[in-house]
Structure formats: structure tokens, C-alpha cells
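Engineer: Could you look at this predicted model? Sequence included:
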Amino acid sequence: MAYKDEKLHEEKVFKDPVHRYVHVRDRVIWDLIGTPEFQRLRRVKQLGTSYTTFHGAEHSRFNHSLGVYEIVRRIINNFENRPNWNEDERLLCLAAALLHDLGHGPFSHSFEKVFKLDHEDFTRKIILGDTGVNAILRRVDSKFPHKVAEVINKTYENKLVVSLISSQIDADRMDYLQRDAYFTGVSYGHFDMERILRVMRPMEDQVVVKESGMHAVEDYIMSRYQMYWQVYFHPVTRSAEVILTKILHRAKELYENEYSFYLEPYHFTSFFAGDVDLQDYLKLDENVVMYYFQIWKDEIDPVLSDLCKRFVDRHLFKYVEFNPNQQMSEWMELHKLFQKAGIDPDYYLVVDSSSDLPYDFYRPGEEGERLPIHLLRPNGELKELSRQSDIVESISGKKRTDHKLYFPKDLIEGLSNRSKTKKRILEILYG
């Protein structure tokens, strides 16, 4: 029997709080889960710094990746013997679903911004490079690793396969909304996934939803909208992200200035130098990062030491509403006042902005154009979701942005009460 067709002697299951069980029968999938590269995802949190706000948000990319795999497995089981579905692409879909987040680094997006990295690029490198994952994929077929990488990169020729993992209603979103809601303890991310899976149908270039399932999709769209503003963009979480980012910036600046660290940060040196290879990347996970932060709490440099203490001990920055388009004169004055007070504004005065577009329809030629969700009518006609749903139409194409100004209130309050600088800073911040 060919490796790609090989089944385990008995089905393996992972007990899962969201899907109850994750079922694995394919030898290829089981072997991929056992690779060091996939096991590393146990040491990367799904929600980065959100655990500082929601104490239950300790779940990992490993949990989420298994969940996305399970949803795709169930979808394609429902597609069996339906028109437009090619059973030969079943294993490709499952492998891409399992591996889609393989390249995420510690604290994901915050880490990427500082070092100008792209987790999707590292996902591709892990799949195509000298790794355990690549060795298994090549056992299926010499071209199989490239196919998996193309699906994740959204360049695979069969757009139906791509849409299962990357679209406006895909397995990735359906898992993380429910999983993140479960572990944060909020109710916003819940929707009737069972109903959506039952009414999904394969078309030539995308998955569509039967019109009778429209209300379940509306609920899904609104769940996503609420989760972004109530969980993902929570201002306290963003405060922790701001401090995390500043720690990494400070450590990099010190390294470039040949600062003598108490412990040589050799896990970071290639990142500081901008010359990161795959093996360096795979060695760095959140356990390692937090170890350095714990060590850096005792560094001689006061800024690095203070920021690490704030992050590790959860002594975060405070925040106020701030519109950079209308309050730049205030920002510039605050910058000068912080300098005068001996508080480095480059590390202690930060504007952070978050924005989200909950749903959009097809706008040809526009940057970031996205394939819409289509409803399948009983007569076989396709209708774009926002044309049928008043609820979805009301938020379609509407990008919401939020700005906050973050600062260390304790350092400001520690200034002399006689200080005019302190008084003016507080006037600007609190009115």
C-alpha cells in the first residue's frame, strides 16, 4: 500500500474542549503531528499576550492547528460523492489544514513586527526545507510539499481547496473563534458551526453555503466582529503587546551598541543581526523568550530591566483615547515633556492602533480584495451574502479603527508634586 493511502491500525483521537474529539486515521497526518516542528507549536500561545487580560487564554497554536484539521476533515467527509469535489485532494486539504500555522513564532505578530519577519514565509520554509515535516510530505510524493505550501500560500490552482483554509468562511476562522471564546470565557465567539458544515457545498472555485443556512452565517460574521473588539483588540492586551515590543526593541538597540548583557542572548543574536535561518527560528519559542525576560529583569540597563519587570509581573501601561490625526500637537508636547521629566518617550509613550474589516464583498482591483461568501439558492443561482442579508450588509466594507495612547502612569505620578512638567502631562492625558 502506498504511504499516502496508509491508515493506522486503529483510529487515534485527541480529546478536545471545542470539538469533543479530533480524529486521526491517516498515517501521514499522525506522522506529521509527531514531528519536532509541529510539536513546537505547543510552546507558542494562540493568543499571544491575551493571557494578561483573560487568564484562561493559555491555549496554543498546537490546539488550534488540530482544530482546523478536524473541521476540514468533517467538511470533506460531507463533500464525498458531491459534484466539483475531487477525492484525490483529500490528503492535501488535511495536511494544509494541519500545517497552516506552522511558521508562527513566539508571541506571533508582535515578534514579527520588531524583526520584520513573516510567519507565512517561515511556514513555507519549514514545509520545503530540511525538516521532519518535509521528509514526511516527500514520502507521499516529491511534489506534495510544494502543493501543501501553495495551498497555504493561496496560490494553488484549485481555489476550492484554498477556500477551505483561507476565505471569509474557512476552517481556520471557525476554529479560532470558538476556541478563543472558550479559553477566554466570553460568549461572543459562539455560533452554530454544525449547521454551517451541513449546508456547505463545493463549487468549482470556492465553498458556498445553501441559502437556508444564511442565518447561521450571519451569526458567524457577527461573532467574528464581536471577538475582534471585545477580545483580540482589548486595550489591556494591547498594553502588554506594547511593552513586549519595546522590550525587544530595547534589547536589539543594546546589542547593536555592544552592551554587555548579564547573559549573552545567543538565541536572539541572529534576529538582532537580521540574519535569521530556519534552525535559529525553530529554536526560539515562548518558553525561551520568557526565560530571557526573567533574566533581563536584573539587567543594569534601567529601561530593559523596568520593561521586563512590567511584562513578567503584569505591571502594564495605562491608556487614554487618542486620535493621531487630530492630536499631533499634543503628542509632540507630551514627547518633549517626557524627555524633560527623564522618561524616555521612545519606550514609554506609545500610540497603538487597531483596525478590522469584519466582512467585505468583491471589489475588483482593490488592494486586499477578498472572495465573498456566496449563498446557493434552490435554483442553483449564487447570491453574494450581503445582497441577501440586511445584517451583513450593514457592516460590509466598513473598516473600524481604534487608537490608544499608552504610558507608565506610575512613573508620571512619581514625579514631584511641585513639578510643572508633571501637572502639564496629566492635564494633556486626562483633560
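Structural biologist: Received, thanks.
Engineer: Going by C-alpha atoms from here, please, whenever you check contacts or count neighbours.
Structural biologist: Will do.
Engineer: Does anything pack onto the longest strand along the chain? Which helices or strands?
Structural biologist: Scanning the chain for the strand with the most residues, using DSSP state E, yields strand 7-16. With contacts taken as 3 or more Cα pairs under 8 Å, 6 or more residues apart in numbering; DSSP states H and E, strand 7-16 sits against strand 20-26.
Engineer: Mind listing what's buried along the strand it packs on?
Structural biologist: By 16 or more other Cα atoms under 10 Å, the buried positions in strand 20-26 come out as 22, 23, 24, 26.
Engineer: Just the closest of those to residue 185, please.
Structural biologist: residue 22 (21.6 Å; Cα to Cα).
Engineer: quick one, the longest strand of the chain and strand 20-26 angle?
Structural biologist: 160 degrees (axes from the mean of the first three to the mean of the last three Cα atoms, to 10 degrees).
Engineer: then this one, side by side with the first:
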Amino acid sequence: MAYSSEKLSEEKVFKDPVHRYVHVRDRLIWDLIGTKEFQRLRRIKQLGTTYLTFHGAEHSRFNHSLGVYEIVRRISDDVFRGRPEWNDENRLLSLCAALLHDLGHGPFSHSFEKVFDLDHEYFTQAIILGDTEVNKVLRRAGEDFPKKVQEVIAKTSKNKLVISLISSQIDADRMDYLQRDAYFTGVSYGHFDMERILRVMRPQEDQVVIKHSGMHAIEDYIMSRYQMYWQVYFHPVTRSAEVILTKILHRAKDLFQQKYAFKLEPTHFYSFFKGEVTVEDYVKLDESIVLYYFQMWQEEEDSILRDLCCRFMDRNLFKYAEFDPAKEYKKLAELSRLFEKVGLDPEYYLVVDSSSDLPYDFYRPGEEEERLPINLQMKNGDIRELSRESSIVEAVSGKRRTDHKLYYPVDVLRDNSTNPKIKKQIRELLEISERM
């Protein structure tokens, strides 16, 4: 029997709080789950610093990756199977791409990427194609199979239908993380009728479409996504933790470049500081290692690194004020000057952070990012773009919402044992209440 079609002697199941069970029957999928690169995802939180805001948000990229796999398995095995537009030869490719789509996430994901100018999608593809256990398993299904999986994740595959299952405006990735993140944060926003959506999905040559009768379930999904971004993903406390996290990494990198003598040498970060990151270096780093350094750096001689690490580890986060960069740039310059006077480096202690989200959009010629629209299949077989039929979706379509906040250490600014007059000026500019 060919490895690609080999089944386990007995089905394996993972108990899952979102999908009840994750079912594994394919030998290839089971072997991929057992690789060290995939097991590493147990040590990468799905929501980065969000656990400092919503204490239940301790779930991992491992949980999520299994969930995306399970949704795609259900679509391919239960919804699309037997339909003339669906080729069963796409099944294993879809399952592998779903399982491995987040393989390249680093510790604290997007915050980490910004500091070191990295791209998790690049590392996902590099792990799939490189000298790794994942690559060895995939090659057993065919020498060109790792390349096929990589092309789906890179969105360069000719198989647009499979790409749309993994990456589109209504894909298995989003359907899992919205429900999973809502479950673990304890909020109600991310829940929608996934069962209904799966029932009305239909394969076409180049993408998944939705039966018109399921339009209201799609509307609910889009509004759930909108609420999750602003109530959970962009929560100002989570953003404060991300600001401190990124500033710790920036400070450590700056000190390294200044040849500062660390008490605990950041050996795991050397290649990141130098911009010479290999796949081997990358997969060795996870959140447990990063937090170990943060714990130890609380005893460093450098006061900024020490203070920021203490703040992160003890959750003594920065406070925030609403901020409009276009209108308040003079105020920011004045605050920076006053911060320097009281001994606070504004590079690390006065930080503007911006968040932006586009809930739904359709393809607009000339734009940098081509967004695959959600298409409805009408009763007569015609295809109509979702916002043309739904007034709810039309109301949010193409409307980007952006939010700016200014973060600062309120505890230092309220301490009048030093520079009381200047700190009073700062508090007035930031409209900080005099009450503790």
C-alpha cells in the first residue's frame, strides 16, 4: 500500500473543547503530528500576550493547527466528497496544508516578527522544504509532495480551490481561531453557526462558494470576526503587554550591538540579533526559552532591560491614552522632551501603538493585497459577491478601522519623590488623574 493512502490500524482521536473530537485516520497525518517541528507548537501560545488580559487564553498553536485540520477533514470527507467539482486527490494535500499552515510561528508570534523583521509564513515554508522531520515525512508521500504543500501555503499553487480552504475570507483557519479564541478567553463574540456554514459550502473550480440560503450564517461569522478583533485581539491591555515585550527585545538587541556584558548571555538570540536566522535556530526558540531570559534579565545591570522585564513578568503594564498622531504630533514631541528630563527614555517608555482591521472586502483592481471575496451561489446557479446581496456586509465592506494609543508608565509619573513639577506637567498633558 502506498504511504499516501495508508490508514492507521485504529483511528486516533484528540479530545477537543471546540470540535469535541479531532479524528486522525491517515498514517501521514499521524506521523506529521509526531514530528519535533509540529510538537514545538505546543510551546507557542495561540494568542501571544493575551493571557495577561484574559487569563484563560493559554491555548497553543498546536491546539489551533489540529482544529484547522479537523475542519478541512470534515469539509473534504463529509461535505465535498462525491461532488463532481471536488477531486479526492486534493484531500491529503488539503489536510497537510491545514495541519502545517502555522508551523513557522515564533514565540509571541507577530510581536516577535516585528522586532526581528521575520515572516512566519516564510519559516513555515522553509520548515516544509528544509532538512526537517516534517519534510522527511512529506517526502514519503512523493518527492514533490513537500513542494505542493508549500505552494498551497504560499498561495502560488495552481490549485486555487485548496488554497481557498486554508486562506480566504472564510477559511478553516479563521473558523477555528474565532471559536477557539472565544472559548479560551471566555467571551461570547466569536461564536457563530459553523455547522450551518459547512453544510452550505460548495466546491468550484477556483474557490469555495456558499449557497445563498446560508447567507445569514456568513453575516453572523463576519460580525463575530469584527467583534473579536476589537474586543479581544486589539484589547488595549494586551497591546500594552506587546509594547513592553517588543521593547524588551529591542533593548536586548541594542545592548548586544553595544557589546554590553550580559550576566546571562543571550545565546539563543545571537542569530536573531545579527539578522542571520537559520531554520535550525528558529525552531530551537519557543516561549518557554524567551520567558526564561526575561526572568533572568530582571537581575541585569542595565536599568531599562531590568525594569521592562520586571514589568512584563509581574504584569505591571503601561497605561494608555487615546492618541491621534495626525493632530497630536506636537504634544508627542513635548512629552518626549519632558520624559527625557525626568530620566525616562521615550524610546522605551512613551510608545505609540496602532491597530487596524478590515472586516471584509472584495477585490479592487490596483490594490496591493488581493482579497478573495466570499461568493454566493444563487438558486439559478449564478455567482454573486456577498456584499452585493447582504446589506449588513455592505455596511462594513472596505471600511478599515484604525485605532492609536499612547502607552506610558503611570506608576513612575505619579511618584513625586523626584522631579515633581515636570511630572505634574506630564500628567496634565496625558490627563492622568491625580488620584491613585
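Structural biologist: Nice, thanks for sending it over. Just so you know, these numbers come straight off a predicted model, no measurement behind them.
Engineer: quick revisit: TSV please, covering the buried residues of strand 20-26 of the first structure and showing distance to residue 323 of the first structure.
Structural biologist: Putting the buried residues of strand 20-26 of the first structure into TSV (distance: Cα to Cα, whole Å) gives the following:
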residue	distance to residue 323 of the first structure
22	45
23	48
24	50
26	53
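Engineer: what about residue 311 of the second structure, neighbour count?
Structural biologist: 18 (other Cα atoms under 10 Å).
Engineer: which residues touch the closest residue in space to it that isn't next to it in sequence?
Structural biologist: Excluding the flanking residues, the one nearest residue 311 of the second structure by Cα to Cα, 6 or more residues apart in numbering is residue 317, at 5.9 Å. Taking Cα atoms under 8 Å, 6 or more residues apart in numbering, we find residue 317 of the second structure in contact with 237, 240, 241, 244, 311, 409.
Engineer: Please identify the helix or strand for the third one.
Structural biologist: When you say that, I think you mean residue 241 of the second structure. helix 236-257 (DSSP states H and E).
Engineer: distance from that helix to the first structure after superposition?
Structural biologist: Superposing on the first structure and averaging over aligned pairs (mean Cα distance after the TM-score superposition for the first structure), helix 236-257 of the second structure comes out at 0.2 Å.
Engineer: and the next helix or strand after that helix, how far out from the chain's middle?
Structural biologist: Counting by DSSP H and E, the element after helix 236-257 of the second structure in chain order, helix or strand, is helix 270-274. Per Cα atoms, centre = their mean, to the nearest Å, the displacement of helix 270-274 of the second structure from the mean C-alpha position of its chain is 23 Å.
Engineer: elements contacting helix 270-274 of the second structure?
Structural biologist: Applying 3+ Cα pairs under 8 Å, 6+ apart, one finds that helix 270-274 of the second structure contacts helix 236-257.
Engineer: Return the list of helices and strands in contact with the helix it packs on.
Structural biologist: Using 3+ Cα pairs under 8 Å, 6+ apart, helix 236-257 of the second structure sits against helix 109-116, helix 270-274, helix 303-314, strand 319-322, strand 351-357.
Engineer: Have a look at how far, on average, the helix or strand following the second one is from the first structure.
Structural biologist: Scanning forward in sequence from helix 270-274 of the second structure, with DSSP H and E defining helices and strands, the next element found is helix 279-284. After superposition onto the first structure, helix 279-284 of the second structure sits on average 0.7 Å from its aligned residues (mean Cα distance after the TM-score superposition for the first structure).
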